[in-house]
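In: Need a 3D model of the sequence below.
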Amino acid sequence: MTIRSTIMDTNSFRAEHAAELDPKTLTLTRRREDVLGGSYRLFYRKPVHLVRGQGQYLWDAHGEKYLDMYNNVASVGHAHPAVVEAVHSQMRQLNTHTRYLHERILDYTDDLRTTLPAYLDAEAYKAMYMCTGSEANDLALRVAKAHTGGTGLIATTEAYHGNSELSSSVSPALGSGQPIGESVWLLPAPDSYRTGIDGNGPDGIGAWFARQVRAAITDMESKGVEFAGFIADSIFSSDGVLTGSHLKEAIDVVHAAGGIFIADEVQPGFARTGDHFWGFAAHGVVPDAITMGKPMGNGIPVAGLLAREEVLASFSDTVPYFNTFGGNPVSMAAAQAVLDVIRTEGLQQHAQEVGAETLQSFKELADAHDAVGDVRGTGLFMGFELVKDRGTREPDKELALDMLEELRSRGVLTSVAGPHGNVLKLRPPLPFDRDDIGWAVDALHESLTVLS
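Out: Next up is the predicted model:
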């Protein structure tokens, strides 16, 4: 297997690992090869056969317990009883598409809009629903082109925004086998650690990134390509988990050039970052479109797009849109249950407080290990960057991949991110608690000690 994608191919099982597997695991991996398409990937050199989940924990077929440090799909916790009951109850009544009247999709939309930051006019945003974040981003990109009349798009060099033809065209993290769109300009993400640029003001990372955006727009226009928009995940998850409040200047440039800003909230949304319900709010920016997916239904496929009415009208006034399963009553019941759980269990404040304690513990751990170049994060979303040398900041991808295997052997599941594949992406379900911090810290410490 040729390794081409940091998010798909780095932390993955390959044929040469087969000799290490027990007979049952080997049989399952061979069955997958026989019946599934070759694009699928398995995590870990020794794949994990999961059979049960509860909260932030998972159990495999051998009864081993794991701490899930990666999964934002089951955002409010694996098998959350409130979500299970909501889905079960609605399924017993009705499940159909959106061409019939039903209250759930309307009630949910009213509730969803209340989560937008106070500085936005929530009623100015209209909703559309689909099944996956890929579909949400695909539609948002179509809306951007319809509204502006342009085709030129900007994304970051290690972004992941989906796997439809259009969303994958702005997803370089999928690797060299996935072509980038002809009218897509890729920019380095605002990485303070790697650029050495921090802070605000004319010499800060925000101004630096705004200059990159302005230069890209100028370049595309010089080539006869009209600018349509900029799409970004506000925590730059696939670019290595880059936190801060540095996007406003860049978004001002986007709007001044007549483009729209698509805030991809599939990863930072739904209280994940603690300080805010939506990741873009940390930057104080006004998105023209907000896309959401994975954590929205806690495992039930549901995704959405909130877009400013006048922006969405450019598309919806001329193109009928219908998604058979998007916005169905069962998916809306799951999505509503997720919002209710976040509120009743105080998960945003929980993410803020426990996330801060976890980040501090990780930073204290980093002080004892020279292989840790940087630890950063917000809420329950952290990046743990591994380097060969702290002075040169040379990335250590090999160490990162070995760390994943060591962590797995200690019951901690996660993966890597970043253009160099050297950043551990630590993003547990929101119920991750203070009692779990020690498990995570000990596993990191022991793994670093063994590998050093």
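In: rest of the way, CA atoms for contacts and neighbours
Out: Fine.
In: where exactly do the strands run in the stretch 251-400 of the chain?
Out: Counting by DSSP state E, counting those that start in this stretch, the stretch 251-400 of the chain has these strands, from start to end: 260-264, 289-292, 303-308, 372-377, 382-389, 394-395.
In: closest one to L153 among those strands?
Out: Go through these one by one with CA to CA and the one that ends up closest to L153 is strand 260-264, at 9.6 Å.
In: The strands of the stretch 251-400 of the chain into CSV, with extra columns for mean neighbour count?
Out: Below are the strands of the stretch 251-400 of the chain laid out as CSV (neighbours: other CA atoms under 10 Å):
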stretch, mean neighbour count
strand 260-264, 28
strand 289-292, 28
strand 303-308, 25
strand 372-377, 22
strand 382-389, 24
strand 394-395, 19
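In: show me the contacts for the closest residue to T96 other than its chain neighbours.
Out: Spatial nearest neighbour of T96, excluding adjacent residues (CA to CA, 6 or more residues apart in numbering): N328 at 5.7 Å. Neighbour list for N328: N95, T96, H97, T98, I105 [criterion: CA atoms under 8 Å, 6 or more residues apart in numbering].
In: Let's see that with 7 Å instead.
Out: With contact set as CA atoms under 7 Å, 6 or more residues apart in numbering, N328 has these partners: N95, T96, H97, T98.
In: Among those residues, find me the one that's closest to D111.
Out: Taking CA to CA as the measure, D111 sits nearest to T98 out of those, at 18.1 Å.
In: where along the stretch 101-250 of the chain do the strands fall?
Out: The residue ranges that make up the strands of the stretch 101-250 of the chain, judged by DSSP E, counting those that start in this stretch, are 125-130, 152-156, 184-187, 227-232.
In: T96 is in what secondary structure piece?
Out: In the assignment (DSSP states H and E), T96 maps to no helix and no strand.
In: ok now do N95, which residues does it touch?
Out: Contacts for N95 (CA under 7 Å, 6+ apart) come out as N328, P329, V330.
In: Now show me the structure for the sequence below, then we'll compare the two:
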Amino acid sequence: MRGEGVWLTTDDGRALLDAYNNVPSVGHANPRVLAALCRQAAVLNTHTRYLHEGVVRYAERVTADMPPGLGSAVFTCSGSEANDLALRMANAWHGGTGVIVTSNAYHGVTAAAAQASPSLGPVAPHVRTVAPPLGDEPAEAFAAAVAAAAADLHAAGHGPATLLVDSVMASDGVITDAEGALAAAAEAVRAAGGLYVADEVQAGFGRLGRMWGFQHHGAVPDIVTLGKPMGNGHPIGGLVARTDIADRFGRRTRYFNTFGGNTVSAAVGLAVLDEIEDRNLVGHARTEGAHLGSALARLAGRHPAVVSAVRGTGLYYGIELREGAASSAALTTAALEGLLARGVLVGRCGPADNVIKVRPPLVIAPPELELLTDALDATLADLTTP
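Out: Sure thing, here's the model as predicted:
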């Protein structure tokens, strides 16, 4: 019924620690964001056919944090729309329709995004899937898989291809430790005439202890898609593209989004950026995320019968559960219920639905992280008690 910071209140007055919600990245009911929203809504709230300095200022702020060359911003109302538009831009650039994604990826709910989201169901004929990179495999293995997928799409008449990857690979079970694999894959798809699109809807805006998730992988994208955390709950999305890609798209076709980048959304987006910068939330995610990772590793050592792996960085972690030698979705359900009983909300992910997903608002403090790990410790202990 209510939210404040990292806390939610139920209809019966119970307080729950929100260790799941990456949407309110700077905290539920953030005063600065709320004030910016109300202030702008009281002055001007209109569609995007009217140019407004706030929208331009927001585009300048977002692109300033991007690698050189990525200088054109286009705004939408959601990450799904952003991924849909990125595929359109990529197709207009290289002339192909092929898309390469990881094997359990999720990229959105528009037709184009859903067709490239194997976690939702069968992918379209112009989409190929590759297994996500693993930390114990050489980077070249993932790049070789991407190159093979691109060649197959060419042979089927769908090439060149676009490599679309969620920078945290959340639906694949949270994959962050495959050093160099994403950068090598990006070069492989470019060598085949394609482009690399970094889906930053979950990983962006400081979540992994860097402003952008692709920075963690040492990769440089051609297009970056944005969503959820940029509005702290307000519906805003967008993309940043290489200027030459955006210019060609603009010359060949047109794109209009009635509310994508409207005046109120821009004001909210600027307030979120101010909060991230003024409170050093990127550094906070990096520092507290390191402490969280160490605590989760200790828990894995204490509960080896049920925890098979801990993966993540910053304030995004996945705890993979098993029952005996097999992964267990039922065990994950029991873990989520046990955490809920202890007042902590988390999520789940992974192709076998057996990974606890931890991604609290970036403003979470050390005492709240301790509460989270203590609750997880007790819950895992319950799972191993006969």
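In: which residues touch the nearest residue to D389 of structure 1 once chain neighbours are set aside?
Out: The shortest distance from D389 of structure 1 to any non-neighbouring residue, by CA to CA, 6+ apart, is to A371 (6.9 Å). With contacts defined as CA under 7 Å, 6+ apart, A371 of structure 1 is in contact with L386, V387, K388, D389.
In: Quick check: the farthest pair among the contacts of N328 of structure 1?
Out: Among the contacts of N328 of structure 1, the pair separated by the greatest distance (CA to CA) is N95 and T98, which sit 9.9 Å apart.
In: Who are the contact partners of the counterpart of E200 of structure 2 in structure 1?
Out: Aligned against structure 1 by TM-score structural alignment, E200 of structure 2 finds its counterpart in E265. Contact analysis of E265 of structure 1 by CA under 7 Å, 6+ apart lists D233, W278, G279, I290, T291, M292.
In: ok, now I342 of structure 1?
Out: With contacts taken as CA under 7 Å, 6+ apart, I342 of structure 1 has the following neighbours: Q348.
In: Repeat that for H97 of structure 1.
Out: Applying CA under 7 Å, 6+ apart, we find H97 of structure 1 in contact with T324, F325, N328.
In: Relative to N72 of structure 1, how far out is the match of E200 of structure 2?
Out: 12 Å (CA to CA, to the nearest Å).
In: cool, and A155 of structure 1?
Out: Where N72 of structure 1 is concerned, A155 of structure 1 sits at a distance of 22 Å (CA to CA).
In: out of those two, which sits in the more crowded spot?
Out: Residue environment comparison for A155 of structure 1 versus N72 gives the larger neighbour count to N72, 27 against 24, counting by other CA atoms under 10 Å.
In: what's the spacing between stretch 252-262 of structure 1 and its chain's center?
Out: When distances are taken as CA atoms, centre = their mean, to the nearest Å, stretch 252-262 of structure 1 is centred 23 Å away from the chain's centroid.
In: quick one: terminal-to-terminal distance for that stretch?
Out: 13 Å.
In: okay, now the alignment partner in structure 1 of L383 of structure 2: neighbour count?
Out: For L383 of structure 2, the equivalent position in structure 1 is taken to be L451, counting by TM-score structural alignment. The number of residues packed around L451 of structure 1, counting by other CA under 10 Å, is 11.
In: ok, now V354 of structure 1?
Out: Burial of V354 of structure 1 is recorded as 23 neighbouring residues (other CA under 10 Å).
In: Ok, L44 of structure 2 next?
Out: Neighbours of L44 of structure 2 using other CA under 10 Å come to 12.
In: give the contact list for it.
Out: The contact partners of L44 of structure 2, taken as CA under 7 Å, 6+ apart, are T263.
In: Identify the residues contacting the equivalent of H94 of structure 2 over in structure 1.
Out: When the structures are aligned by TM-score structural alignment, the residue of structure 1 matched to H94 of structure 2 is T148. By CA under 7 Å, 6+ apart, T148 of structure 1 lies in contact with A228, G259.
In: How much space separates T148 of structure 1 from H255 of structure 1?
Out: When T148 of structure 1 is compared with H255 of structure 1 (using CA to CA), they lie 11 Å apart.
In: Overlap of the contact sets of the two?
Out: Common neighbours of T148 of structure 1 and H255 are not found (criterion: CA under 7 Å, 6+ apart).
In: how about G289 of structure 2, what's its partner in structure 1?
Out: Here G289 of structure 2 is matched to G355 in structure 1, going by TM-score structural alignment.
In: Could you find the counterpart of A111 of structure 2 in structure 1?
Out: Aligned counterpart of A111 of structure 2 in structure 1: E165 (TM-score structural alignment).
In: I'd like the strands of the stretch 101-250 of structure 1 as TSV, with distance to G304 of structure 1 appended.
Out: Supplementary listing: the strands of the stretch 101-250 of structure 1 in TSV, determined by distance: least, CA to CA, whole Å:
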stretch	distance to G304 of structure 1
strand 125-130	4
strand 152-156	20
strand 184-187	23
strand 227-232	16
